[in-house]
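> Would you be able to build a 3D model of this:
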Amino acid sequence: MVETAVYEVAEENAKKRIDKLLAEILPDVSRSQVQTWIDKEMVTVNGKQVKANYKCVPGDRITWTIPETEEPEIEPEDIPLDIVYEDSDLIVINKPKGMVVHPAAGHYGHTLVNALLFHCNDLSGINGVSRPGIVHRIDKDTSGLLVAAKNDGAHTSLSEQLANKDVERKYEAIIHGELAHDTGLIDAPIGRDPNNRQRMAVIENGKEAQTHFKVLERFRNYSHIECRLETGRTHQIRVHMNYIGHPLVGDPKYGPRKTLDVAGQALHAKVLGFRHPATGEFLHFEAEAPEIFRDTLTIIKKMS
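Next up, the predicted model:
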């Protein structure tokens, strides 16, 4: 069994359903998973069993003890890949919107890693069995360029380039509102949101994060922008743009409820550049945004 955890309900969480509250404070745990725990009597409030719809009271002591589970073996899957470049050291993929990069709770199949395991004879093992070859990630609903390493030497080199801010990464996004400045730098630390563990936020003791932005085109109530990353924090562009009052169109986590339906945030990793781990040659790749992104721009233009 994992160590039993205890959480005392604060005043601001009064009257919240217990399943909703636990899903908020526990990273990478879904509400449905919490409901399963409650059904299996793995969760108590003040030592008593409750139902998933129990409304929390300030001072309640919530206790949960969840058994450890073995991660299932990651299987190769014959999933088509949009391969931009490949050699014996690495592979560059244009990841489609909606594809999860690597297996995790709730997503053990149909990921980019499952596809890579089928396509490649070898992948680096630095990140273990669930993330072979994965040097960096982009979110499920973010499309675009991503590099994977086929051996540990290539993985180490690419990771060092990322850490040293030597990798070129540019994204294009559609945001709410009309940015006043043509260019700018958002330099604000990012960490886990203390009020919602499933979100990231700009917080005082977070990790450094810098996002450069440039306006490509302005529309009525919207802007089409390019972002260049110096760092690669979780949800960085999404958090930073929301922080300055211009959340991404379609973003279900950081954007407004009333937004255009683009099946997740309108964000595309369009440029990726790095030095080849073996030859030292600088490689530069570009990928056009997917059709749904381009169609959204067309709709916004007609609305303006």
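
> alpha carbons only for contacts and neighbour counts from here, please
OK.

> Run through who's touching stretch 172-189.
202-215, 218-227, 240-241, 246-249, 266-270, 297 (C-alpha atoms under 8 Å, 6 or more residues apart in numbering).

> again, only this time at 6 Å
By C-alpha atoms under 6 Å, 6 or more residues apart in numbering, the residues outside stretch 172-189 that reach it are 202-203, 206-215, 221-226, 246-249, 266-268.

> Could you do stretch 164-171 as well?
The contact list for stretch 164-171 (C-alpha under 6 Å, 6+ apart) reads 161, 226-230, 268-274.

> Let's see if you can find the most crowded of those.
Highest neighbour count within the contacts of stretch 164-171, by other C-alpha atoms under 10 Å: H268, with 28 neighbours.

> Now do the contacts for that one.
Shown in contact with H268 (C-alpha under 6 Å, 6+ apart): 142-144, 171-172, 289.

> Next: L145.
93-94, 269.

> Dump those residues to a markdown table, plus secondary structure and distance to D182.
What follows is the contacts of L145, written out as a markdown table (DSSP: H, G, I helix; E, B strand; the rest coil; distance: C-alpha to C-alpha, whole Å):
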| residue | secondary structure | distance to D182 |
| --- | --- | --- |
| I93 | strand | 31 |
| N94 | strand | 28 |
| A269 | strand | 20 |
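
> Any buried residues in the helix or strand harbouring I299, and which?
Take DSSP states H and E as the rule and I299 turns out to sit in helix 291-303. Buried residues in helix 291-303, counted by 16 or more other C-alpha atoms under 10 Å: 293, 296-297, 300.

> my guess is T63 is in a strand, correct?
Yes: assessed by DSSP: H, G, I helix; E, B strand; the rest coil, T63 belongs to a strand.

> roughly how far apart are it and Q161?
Noted for T63: a distance of 43 Å to Q161, by C-alpha to C-alpha, to the nearest Å.

> To check against the first, give me the structure of this:
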Amino acid sequence: MIDKAYKLLALQEKISNRAAKELIDRGVVYAAGKKVSVARGELDSSTKFKVEKIAPIRVLFEDAFLMAVDKPAFMTSEEVAEAKNLPLLHRLDRETSGVLLLTKDDDFRKKVVNAFKKRDVQKEYIAIVEGKVVEAMEINAPILTIKKGNTAYSKISDDGKEAISYIEPLMIEGKRSKIRVKIETGRTHQIRVHLKSIGASILGDTEYGGRPYKRLMLHASKIALLGYKFESKEPEDFIKFAAV
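Predicted structure coming up:
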């Protein structure tokens, strides 16, 4: 006997169908070691699910002007802003973990916007990517973003905006690499698009050529602006990179 994945999950977890569908859409439900990505997909009624728990939001720093938090994977930036009741200064993709900034002061927000425009903000990421990245490099390739409703897809295009990323290898294990990425610009999905362009798609980034994995293996590790500097430690699955 078969049924829709979200209905089977609802029965197993004793939750509503809506709640079950939201868990699958969020990307935290697995069956037989693989992520369940289609809530309405049909599975055998004997399927056993595993639901990953989302880590709590951890406050890294707070003063009268801003709050820096360690955003967990599988949570949108907007959900963090709602939980903390503060507006965002920038955004991270849902499955990207790491440093996220929120503001408490409108004048400070304007200063941050100006700093981004002047490229006076330093942002650093850690990623696990496909392939062997053996040398540091600069990727200078314009990015065009196409937005449809609440979704966006970016690609390298001469019609796009300037985008510059700096890549530094940290470790190679088998056919995958751990790298550090510093970005001079902040285009939508910039790191994901640039890494795809050199044949080093991020593990778990199926939208941009990566192999399926439990999450997008991208972590916002550092950000510095207006005299502030914040850092988020690598998540456990990045530290245990050799076991990936």
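
> quick revisit: so which of the contacts of stretch 164-171 of structure 1 belong to strands?
Among those, the ones falling in strands (DSSP state E) are 226-229, 268-274.

> quick one: the spatially most central residue of structure 2 from L203 of structure 2, how far?
By C-alpha atoms, centre = their mean, the mean C-alpha position of structure 2 lies nearest to T96, the distance being 1.8 Å. T96 of structure 2 is 12 Å from L203 of structure 2, where distance means C-alpha to C-alpha.

> separation between the aligned partner of V92 of structure 1 in structure 2 and V59 of structure 2?
V92 of structure 1 maps onto A68 of structure 2 when the alignment is built from TM-score structural alignment. Computed as C-alpha to C-alpha, the A68 of structure 2 to V59 of structure 2 distance reads 6 Å.

> okay, those two: which has more neighbours?
A68 (23 against 14).

> isn't that one right up against F61?
Yes: using C-alpha atoms under 6 Å, A68 of structure 2 makes contact with F61 at a distance of 5.1 Å.

> which residues of the stretch 101-250 of structure 1 fall in strands?
For the stretch 101-250 of structure 1, applying DSSP state E, counting those that start in this stretch gives strands covering 143-149, 168-176, 183-187, 190-192, 200-202, 210-219, 222-229.

> got a markdown table for these, with distance to V45 of structure 1 too?
Compiled in a markdown table, the strands of the stretch 101-250 of structure 1 are given as follows (distance: least, C-alpha to C-alpha, whole Å):
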| stretch | distance to V45 of structure 1 |
| --- | --- |
| strand 143-149 | 42 |
| strand 168-176 | 42 |
| strand 183-187 | 42 |
| strand 190-192 | 25 |
| strand 200-202 | 28 |
| strand 210-219 | 42 |
| strand 222-229 | 44 |
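
> Could you say which of the ones you listed is packed most deeply?
Counting by mean count of other C-alpha atoms under 10 Å, strand 143-149 has the highest mean neighbour count of the strands of the stretch 101-250 of structure 1, with a mean of 26.

> In structure 2, which residues correspond to that one?
Under TM-score structural alignment, the match for strand 143-149 of structure 1 is residues 97-103.

> Kindly report the same for stretch 32-43 of structure 1.
The aligned range for stretch 32-43 of structure 1 is empty, by TM-score structural alignment.

> How far off centre is that stretch?
Relative to the mean C-alpha coordinate of its chain, stretch 32-43 of structure 1 is positioned 26 Å out (C-alpha atoms, centre = their mean, to the nearest Å).

> Please apply the same query to stretch 5-13 of structure 2.
Mean C-alpha position of stretch 5-13 of structure 2 versus that of the full chain (C-alpha atoms, centre = their mean) differs by 27 Å.

> okay, and that stretch goes to which residues in structure 1?
Counting by TM-score structural alignment, stretch 5-13 of structure 2 has no counterpart in structure 1.

> Of all the residues in that stretch, which ones are buried?
Using 16+ other C-alpha under 10 Å as the test for burial, stretch 5-13 of structure 2 gives 5-10.

> swap in stretch 202-211 of structure 2?
202-205, 208-210.

> From the chain's centroid, how far away is it?
On C-alpha atoms, centre = their mean, the centre of stretch 202-211 of structure 2 falls 12 Å from that of its chain.

> Quick check: end-to-end length of that stretch?
End to end - C-alpha to C-alpha - stretch 202-211 of structure 2 spans 8 Å.

> neighbouring contacts of it?
So stretch 202-211 of structure 2 is contacted by 128-129, 201, 212-213, 215-217 (C-alpha under 6 Å, 6+ apart).

> Return a ChimeraX selection command for the buried portion of those residues.
To isolate the buried members of the contacts of stretch 202-211 of structure 2 in ChimeraX, using 16+ other C-alpha under 10 Å:
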select :128,129,201,213,215,216,217
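
> Sketch out the helices for structure 2, chain order is fine.
Here structure 2 has its helices, by DSSP state H, at 5-13, 17-26, 77-84, 106-117, 190-197, 236-239.

> Just tell me which of the ones you listed ends up closest to K147 of structure 2.
The closest of those to K147 of structure 2 is helix 190-197. By C-alpha to C-alpha, the value is 14.4 Å.

> I'm done for today, thanks for sticking with me.
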